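> take this sequence and fold it.
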Amino acid sequence: MTAIDAGEPSPEVNVLERAMDRAEIFRAAHRLVTDLDWGSYTVDVPDVARVAEFLAGEWA
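Modelled structure (predicted):
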């Protein structure tokens, strides 16, 4: 089998990859937050966003 040399990725591909990485971090944060028992507290989007921001700092 021969290798295909596609060259450097286009700027659009880099933007898409970054968006996909951010989406995956947000999904991981959502899974983490919703799997925990918060008692009577209702988790909202800003809570998930804060966890995602923390995870992004850890994974960067």
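
> only C-alpha atoms for contact and neighbour calcs from this point on.
Noted.

> does the residue nearest to His30 when sequence neighbours are not counted belong to a helix or a strand, and which?
Nearest-residue entry for His30: Val48, 5.6 Å, with adjacent residues in sequence omitted and distances by Cα to Cα, 6 or more residues apart in numbering. When elements are assigned from DSSP states H and E, Val48 belongs to helix 45-59.

> and this one, so I can compare the two:
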Amino acid sequence: MTHIDPGDLSDEARMTEGSVRRLELFRAAYTAVTAYDWGATPDVTDVIRVAEFLADGEMR
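Predicted structure coming up:
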């Protein structure tokens, strides 16, 4: 299989990549929060806190 080297990313590509990563992180957090029966409907704050937790683990 041939390896393709795209070279340096443009500023726009870096911004898009960052946005996609944040979206994937938020989706993962939403899935984690809504996958369990917590006895109450989770709100956006719960999802954001889980996303922050996942982001912290991703940064290490």
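
> what's the counterpart of His30 of the first structure in the second structure?
When the second structure is aligned by TM-score structural alignment, His30 of the first structure is paired with Tyr30.

> any idea how far the residue positioned nearest the centre of the second structure lies from Gly57 of the second structure?
Closest to where the C-alpha atoms of the second structure average out (Cα atoms, centre = their mean) is Leu25, at 1.3 Å. Look at Leu25 of the second structure and Gly57 of the second structure: by Cα to Cα, to the nearest Å, they are 11 Å apart.

> equivalent analysis for Ala35 of the second structure, please.
20 Å.

> buried ones in the lengthiest helix in the first structure?
Across the first structure, the longest stretch assigned as helix under DSSP state H is helix 11-35. Across helix 11-35 of the first structure, burial judged by 16 or more other Cα atoms under 10 Å covers Ile25, Phe26, Ala29, His30, Val33.

> could you identify the most distant pair in those residues?
Ile25 and Val33 (12.2 Å; Cα to Cα).

> I'd say Phe26 of the second structure and Phe53 touch.
No. Using Cα atoms under 8 Å, Phe26 of the second structure makes no contact with Phe53, being 10.8 Å away.

> coming back round to it: and the contacts of the helix holding Val48 of the first structure?
With contacts defined as Cα atoms under 8 Å, 6 or more residues apart in numbering, helix 45-59 of the first structure is touched by Arg22, Ile25, Phe26, Ala28, Ala29, His30, Val33.
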